[in-house]
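*Asks:* Sequence first, then the predicted structure, then my questions.
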Amino acid sequence: MVSIAIMGHGVVGSGVAEILLTHKQKLFARLGEEIYIKKVLDLREFPDSPIADRFTKDFEEIINDLEIRVVVEVMGGLHPSYEFVSRCIKAGKSVVTSNKELVAAYGAELLALAKENNVNFLFEASVGGGIPIIRPMNQCLVANIVDEIAGILNGTTNFILTKMIEDGMQFADALKLAQELGFAEKDPTADIEGHDACRKICILASLAFGKHVYPDSVHTEGITKITLEDVKYAEKFGCVIKLIGRVKKLNNNKIDIITAPMLVPLKSQLANIDNEFNGIMVRGDCTGDVVFYGKGAGKLPTASAVVADIVDCCQHLKKRRFLFWTDGDGSNIINVSESVFAMYVRVKGRDAVVKAEGIFGSIQSLSTHGGDRAAFTTKAMTYSEFTEKINKLASDGVEILSTIRIGDL
């Protein structure tokens, strides 16, 4: 029997407990031992839980219990999660987490600490919820040199954009619906401003390229400025708008990483991933494009990934899984000004397209009617060159209403 503790009994934590209890026989057959929930840490009371007698409000009961070999952190946030996880690892306990904020902020440090103490720190559920991605990248795709990773990494924003695309809903109405259905939090800032997706692409980039990528090193944009006009123009261009986290390996051993809305061509495998679903494309030199698809959040999908890591830890109590990257200082990341994209631009002003042609050269107009509103796409250029040209267009009396990158996905 392997004793474990679960820190947090919210949506994911209760899902982990539920799977461990209802799938006990299946997990025993796989592991050859019972996984026993000895302690559950939460400040609330759950008298109706089948394991109500195992709840505690005192973390010290977990850290001081020598029988507890694996600790599951599903509290979320950075503090006290970081302090609790650090202490567990130092005490010789392996840790499993679904906390992308924790991994994105302290992943390199906690992996080094786990290596030093010969225990495991696993976090499959931190990216993509129930979609297997960390383990496949670390094991199944190990023979590949990863050239690029791009993904729809946030189900809330994907649901909102799907409603705008398919049902013609305004952004505010789609967000309200997402909140009513439980896809968006009461405070949706982390989702709609791109911070959640940024943390996830940072974790994937750290894993793929071996150096920790911190979220504050990544240019991040959300979807709050996307309008139905943008959606309709994107359709004319044969694209849909998605919030994309993308990292690309460059020839100089640096990486180009960004989180931002992008026009995704309909031919892309990411274009048809709708509603609350996530999709992650890994482009390897041997495999080509491999796409992972599924529910990126939710109680049981995320808990499923957590339980898989628990089983992995129980199978490797006396040896480490090789999952590691070193700390990074951002020197391997190019500045957003050097990043190269073709761009979509929506404008307002007399003779706007003619003026744009004079400044950008070859462009593709997306307008099908007259008036003072128009949209066009540019050829690929560095963002600094685009900024210089768009500022020149603005100084020529054209109002810039929207600019969105065009993803080569």
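*Replies:* Yep, it's here.
*Asks:* Could you use CA atoms for every contact and neighbour count after this?
*Replies:* Noted.
*Asks:* Enumerate every residue touching I165.
*Replies:* Residues near I165 by Cα atoms under 8 Å, 6 or more residues apart in numbering: 228, 231-232, 240.
*Asks:* Ranking by neighbours, what's the top pick from those residues?
*Replies:* Neighbour counts for the contacts of I165 (other Cα atoms under 10 Å) peak at V240, which has 25 neighbours.
*Asks:* you'd agree that residue is in a strand?
*Replies:* Yes - using DSSP: H, G, I helix; E, B strand; the rest coil, the assignment for V240 is a strand.
*Asks:* Mark which of the contacts of I165 are part of strands, please.
*Replies:* By the criterion of DSSP state E, membership of the contacts of I165 in strands covers V240.
*Asks:* Now render the contacts of I165 as JSON lines, adding distance to G371.
*Replies:* As requested, these are exported to JSON lines (distance: Cα to Cα, whole Å):
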{"residue": "L228", "distance to G371": "18"}
{"residue": "V231", "distance to G371": "19"}
{"residue": "K232", "distance to G371": "17"}
{"residue": "V240", "distance to G371": "24"}
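*Asks:* before we go on, here's another structure to hold up against the first:
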Amino acid sequence: MDKDINIGIFGLGTVGCGVVKILQDNADLIRKRLGFGINIKKVFSRTSKCKNLITNYIYAKDYKELFDDDIDIVLELIGGIDVARKFVCQAIDNKKNIVSANKALFANHGFEIFSKAAQNGVKIGFEASVAGGVPIIKVITRDLMANNIKSIKAIVNGTCNYILSQMFETHESFETILNKAIKEGYAERDPSFDIDGIDSAQKMAILASISFNAKVEEKDVHVEGIRDIDFIDIDFAQKLGYRVKLLGIANSKDNKLLVRVAPYFIEQDNILAKVDGVYNAISVISDMTGQTTYVGKGAGSLPTASSVVADIIDIAKDIESGTVKDTLSMRVFEKMEFVDIDSLESHFYIRFSVVDSVGVLSRIANVLSKYNISIKSVVQIGKGLDVVPLLVLTHKAKESNVKKAIREIEKNHQTIIKNGTVLIRVLD
């Protein structure tokens, strides 16, 4: 039997404890399938929910002990950027293979880390950084390697998908469902990272990078969240045959790249429209396979930990065969030009909050017409109230023109326009 592989773990939080559980509960299964075992050799963590569950390990007093010669793979499971970056770079300098679930780290410093890994002849596993238990990184970098990827459309934040799904099912407000999500553990006490689209943007930066061999960082992603979505929007969408989803979209054309995260109206028969609750879904469109879609739980201790363990096993097999190398060397990544989202053409849904009086629609329609924006359908909801929602669905228009029109309407017609206007794109 081949030599067992030793790992060191930095961080015993939710994911770290999930990794421990899988490696210990399924140790015999893993050994049987691999022909050798995966041993937790050393652990460093300031706090832990599962220290007492780990057997036959050494608790390190300093994370540098994880760089000892008898450790083959190091796990970075602490999250955040600064400390994680320092730790990972030092581990690579010490010729340690790395497995991490840290989306923020790779979305902001992935190129530095992969370049360093290539120089030091070690491998980075980061499957768990994007969609929890959905093995999308391996699909793109291995299974679709011979395909020219055209676009990625993805639901990559379970919290937002849960909120929008619950609003659709219960007809309750965004705030009501958000509070329920926090109580049930589907959202953090400070949910900003999720509902403002930041989490999705980090994941889309990683997906776009590996899909288009492009240098994409978090700052390159156009980001909008779901704070302004109301049940009115979801109800209107349903009546028109759509669902509202927070989508991450990346597409490339003529060596130009656009990566964005925003709410979208999606036709109800689209497979992404049918993915509800905390599930993630990634649709990849490529030249040879067409559209393939991957669905699964995008968060949680065990789904995410399962992806971490899968990376450990992949690297362990490479170590045993003596073929460890970084297949994502930065030498194959190109600096691409990014397209401004204002240049896009799309159908748009616009929700105005207007004074309920004669002539309001006419004044709004005149401004839209000025910017070559044609109205496909319009509905005013409510009667007898001081301010009512006016819902407009446009024909295809240029985004820059739509935004100019909204700004002019809000500036020049303050007597009839109240509150903030909501703009949602319609997915073609």
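*Replies:* Looks like it arrived, so ask away. On a predicted model such as this, the values are computed, not experimentally measured, just so you know.
*Asks:* nearest to H23 of structure 1, of the contacts of I165 of structure 1?
*Replies:* Taking Cα to Cα as the measure, V240 is the one of these closest to H23 of structure 1, at 40.2 Å.
*Asks:* hang on, the earlier thing: in helices only, show me the contacts of I165 of structure 1.
*Replies:* Counting by DSSP state H, those place 228, 231-232 in helices.
*Asks:* Turn those into TSV, including distance to L263 of structure 1.
*Replies:* Shown next, in TSV, are those (distance: Cα to Cα, whole Å):
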residue	distance to L263 of structure 1
L228	14
V231	9
K232	11
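*Asks:* Can you tell me which of the residues you listed is nearest L207 of structure 1?
*Replies:* Nearest to L207 of structure 1 among those, with distances taken as Cα to Cα, is V231, at 33.5 Å.
*Asks:* With adjacent residues omitted, what lies nearest to that closest one?
*Replies:* The shortest distance from V231 of structure 1 to any non-neighbouring residue, by Cα to Cα, 6 or more residues apart in numbering, is to I165 (6.2 Å).
*Asks:* Go ahead and confirm A305 of structure 2 touches L23.
*Replies:* No - look at A305 of structure 2 against L23 with Cα atoms under 8 Å: they stay out of range, at 9.7 Å.
*Asks:* Span of stretch 165-176 of structure 1 from start to end?
*Replies:* Length of stretch 165-176 of structure 1, first residue to last, Cα to Cα, to the nearest Å: 16 Å.
*Asks:* so it matches what in structure 2?
*Replies:* Alignment note (TM-score structural alignment): stretch 165-176 of structure 1 is matched to residues 168-179 of structure 2.
*Asks:* Give me the distance between the counterpart of K239 of structure 2 in structure 1 and T377 of structure 1.
*Replies:* Matched to structure 1 by TM-score structural alignment, K239 of structure 2 sits across from K236. Distance, K236 of structure 1 to T377 of structure 1, by Cα to Cα: 11 Å.
*Asks:* more neighbours, the two?
*Replies:* Ranked by neighbour count (other Cα under 10 Å), K236 of structure 1 and T377 place T377 first, with 23 against 13.
*Asks:* Show me what that one lines up with in structure 2.
*Replies:* By TM-score structural alignment, T377 of structure 1 lines up with L393.
*Asks:* which stretch of helix or strand covers its match?
*Replies:* Taking DSSP states H and E as the criterion, L393 of structure 2 maps to strand 387-394.
*Asks:* what about G349 of structure 1, how many residues close to it?
*Replies:* 17.
*Asks:* For it, give its distance to D372 of structure 1.
*Replies:* Separation of G349 of structure 1 from D372 of structure 1 (Cα to Cα) stands at 5 Å.
*Asks:* now S98 of structure 1
*Replies:* Counting by Cα to Cα - S98 of structure 1 and D372 of structure 1 are separated by 49 Å.
*Asks:* do the same with D191 of structure 1
*Replies:* Distance, D191 of structure 1 to D372 of structure 1, using Cα to Cα: 34 Å.
*Asks:* can you check F121 of structure 1 too?
*Replies:* 57 Å.
*Asks:* same check, this time on I241 of structure 1
*Replies:* 24 Å.
*Asks:* and what of K389 of structure 1?
*Replies:* Distance from K389 of structure 1 to D372 of structure 1, by Cα to Cα: 20 Å.
*Asks:* Check P301 of structure 1 too.
*Replies:* From P301 of structure 1 over to D372 of structure 1 (counting by Cα to Cα), the distance is 48 Å.
*Asks:* Of the two, which one has the most company?
*Replies:* Using other Cα under 10 Å, the more surrounded residue of P301 of structure 1 and D372 is P301, with 20 against 14.
*Asks:* How many residues are close by the residue lying closest to the more buried one once chain neighbours are set aside?
*Replies:* Counting by Cα to Cα, 6+ apart, P301 of structure 1 lies nearest to G130, which is 4.2 Å off, once chain neighbours are set aside. Neighbour count of G130 of structure 1, defined by other Cα under 10 Å: 25.
*Asks:* Aligned to G130 of structure 1, what sits in structure 2?
*Replies:* Aligning on TM-score structural alignment places G130 of structure 1 opposite G133 in structure 2.
*Asks:* Could you look up the SS state of that match?
*Replies:* Applying three-state DSSP: G133 of structure 2 is coil.
*Asks:* Contacts only, for it.
*Replies:* Counted by Cα under 8 Å, 6+ apart, G133 of structure 2 has contacts 296-299, 303-307.
*Asks:* run the last query once more with 6 Å
*Replies:* Neighbouring residues of G133 of structure 2 by Cα atoms under 6 Å, 6 or more residues apart in numbering: 297-298, 303-304, 307.
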